[in-house]
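Enquirer: Below are the sequence and a predicted model for it; my questions follow.
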Amino acid sequence: MAIRKHRAGELVIEQTRDFALVRAMLARGGLTTDRIEWPAACYLVAYFGDDAIGVIGVEPKIDAALIRSLYVDESMRRRGIGAALVAAARKAAHTRGARHLYLFSTDAGEFFARHGFAVVPVADVVAALPGVPQVEFYRARPKELAREVAYHLDISADGVIER
């Protein structure tokens, strides 16, 4: 359920603690919902009007954060919603103190590369984010972790005003 009424045809991204909504959306995308209730996690939902059409998670840890589980409804893809969710996640990570943003992906690498992410060794993500639920999920499943591709984006200059 949306926090506030939205206007028809308007895209709005809001932070949510509605884990039933997040769980349902991630399940539609075939994504894991393991430990989404982790207290430090932040979930952002994209609404088109009052319809929840996309979600992204951020799992922060000191000076790094992990993007977890980007999903946009099939019927709403190719409209910039994924890009808007990534931008919102980047901002959420930065405001939580992250200087580095990571993610795992097996099939969306081209999308994330267009947003500045570069491939890094999976071990870099595991070392940077110990204890973060998505990292621990994969550490407990080495065969799945071996199939993942890791990505990194330096966000240390986000918000810096240059004169």
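Expert: Noted; the coordinates are in hand. Numbering: from 1, shown residues only.

Enquirer: When you work out contacts or count neighbours from here on, use the C-alpha atoms and nothing else.
Expert: Fine.

Enquirer: And the lengthiest helix in the chain, what does it pack against?
Expert: In the chain, assigned by DSSP state H, the helix with the most residues is helix 81-95. Helix 81-95 is packed against strand 42-48, strand 51-61, strand 64-72, with contacts defined by 3 or more C-alpha pairs under 8 Å, 6 or more residues apart in numbering; DSSP states H and E.

Enquirer: Quick check: which helices or strands does the second one pack against?
Expert: For strand 51-61, the helices and strands in contact under the criterion 3+ C-alpha pairs under 8 Å, 6+ apart are helix 19-28, strand 42-48, strand 64-72, helix 81-95.

Enquirer: Likewise for the shortest one?
Expert: Of the remaining helices and strands, those touching strand 42-48 by 3+ C-alpha pairs under 8 Å, 6+ apart are strand 11-16, strand 51-61, helix 81-95.

Enquirer: any chance of these in CSV, with distance to Y151 and mean neighbour count too?
Expert: Output for the helices and strands packed on strand 42-48, formatted as CSV (distance: least, C-alpha to C-alpha, whole Å; neighbours: other C-alpha atoms under 10 Å):
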stretch, distance to Y151, mean neighbour count
strand 11-16, 24, 17
strand 51-61, 14, 23
helix 81-95, 13, 20
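
Enquirer: V135: which of the ones you listed is closest?
Expert: Of all the helices and strands packed on strand 42-48, strand 51-61 sits nearest to V135, with 9.6 Å by C-alpha to C-alpha.

Enquirer: what sits up against that closest one?
Expert: 2, 22, 25-26, 40-47, 65-73, 76, 81-82, 85-86, 89, 92-93, 96, 98, 129, 132-133 (C-alpha atoms under 8 Å, 6 or more residues apart in numbering).

Enquirer: rerun that using 6 Å as the cut-off
Expert: 41-47, 65-73 (C-alpha atoms under 6 Å, 6 or more residues apart in numbering).

Enquirer: this is the comparison structure:
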Amino acid sequence: MAADLPSIEKLLSENGLPTDGVAERLSTFFVADAGSVGGVIGMELSGAAAMLRSLVVLGERRKQGLGNALVDYALAQSRKERATATYLLTNTAADFAARWGFTQIPRGDIPADLLQRSALSYACPDTSTCMKLGL
């Protein structure tokens, strides 16, 4: 997976997503791979809460179900880690996240320890939509 780090960071950067904290938490990033990094999603844990982050699919691989598969896999991993809720911050994917039952919440409802552990606490603007899914 370490060999994928440059490709992951490039894909995130090219799509306007933060790369902060990716290298440090690389073991909790999941890659859709078909010979190269076709898509990625990250998951950060703190206690019984999980944060999904950095979902992106390579342009030519979009509309093939990779994004759905990555979200499904990350949510399954959240459940496996015994998370009782999964959160996300987004500027563009609120409608996409709603397909899984994520609902909008105030940013202050994200557990402070989860937000503080996450690079998203400073990498996402205050205007980001905050969402939660109970597991």
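Expert: Arrived safely, thanks for sending. Predicted model, so just to flag it, every value in this text is computed and none were measured.

Enquirer: nearest to Y138 of structure 1, of the helices and strands packed on strand 42-48 of structure 1?
Expert: When these are compared by C-alpha to C-alpha, strand 51-61 sits nearest Y138 of structure 1, at 14.2 Å.

Enquirer: For that closest one, give the aligned segment of structure 2 as residue numbers.
Expert: Strand 51-61 of structure 1 corresponds to residues 36-46 in structure 2, going by TM-score structural alignment.

Enquirer: ok, D107 of structure 1 to L70 of structure 1 distance?
Expert: 12 Å (C-alpha to C-alpha, to the nearest Å).

Enquirer: Which one's more surrounded, these two?
Expert: L70 (24 against 10; other C-alpha atoms under 10 Å).

Enquirer: and whatever residue of structure 2 lines up with the more buried one, what does it touch?
Expert: Counting by TM-score structural alignment, L70 of structure 1 lines up with L55 in structure 2. Neighbouring residues of L55 of structure 2 by C-alpha under 6 Å, 6+ apart: V40, I41.

Enquirer: 7 Å instead?
Expert: Contact partners of L55 of structure 2, counting by C-alpha atoms under 7 Å, 6 or more residues apart in numbering, are V40, I41, G42.

Enquirer: Between the helices and strands packed on strand 42-48 of structure 1, which one is closest to V125 of structure 1.
Expert: Across those, V125 of structure 1 has its closest neighbour in strand 51-61 (11.4 Å, C-alpha to C-alpha).

Enquirer: So the residue nearest to the spatial centre of structure 2 versus G35 of structure 2, what's the distance?
Expert: With distances taken as C-alpha atoms, centre = their mean, R53 lies nearest the centre of structure 2, 1.9 Å away. To G35 of structure 2, R53 of structure 2 is 23 Å away according to C-alpha to C-alpha.

Enquirer: want to throw the helices and strands packed on helix 81-95 of structure 1 into JSON lines with distance to D154 of structure 1?
Expert: Shown next, in JSON lines, are the helices and strands packed on helix 81-95 of structure 1 (distance: least, C-alpha to C-alpha, whole Å):
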{"stretch": "strand 42-48", "distance to D154 of structure 1": "19"}
{"stretch": "strand 51-61", "distance to D154 of structure 1": "14"}
{"stretch": "strand 64-72", "distance to D154 of structure 1": "9"}
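
Enquirer: any idea how far G39 of structure 2 is from L75 of structure 2?
Expert: 16 Å.

Enquirer: What is the aligned counterpart of V149 of structure 1 in structure 2?
Expert: In structure 2, V149 of structure 1 lands on T129 (TM-score structural alignment).

Enquirer: dump the residue contacts of that match.
Expert: If you count contacts by C-alpha under 7 Å, 6+ apart, then T129 of structure 2 has L89, T90, N91, Q104 around it.

Enquirer: change it to 8 Å
Expert: Contact partners of T129 of structure 2, counting by C-alpha under 8 Å, 6+ apart, are L89, T90, N91, A94, Q104, I105, R107.

Enquirer: just checking, the fifth one touches C130?
Expert: Right, Q104 of structure 2. Yes - counting by C-alpha atoms under 8 Å, Q104 of structure 2 touches C130, with 5.6 Å between them.

Enquirer: Between these two, point out the one with more neighbours.
Expert: C130 (21 against 17).

Enquirer: Is the more buried one in a helix, a strand, or coil?
Expert: strand (DSSP: H, G, I helix; E, B strand; the rest coil).
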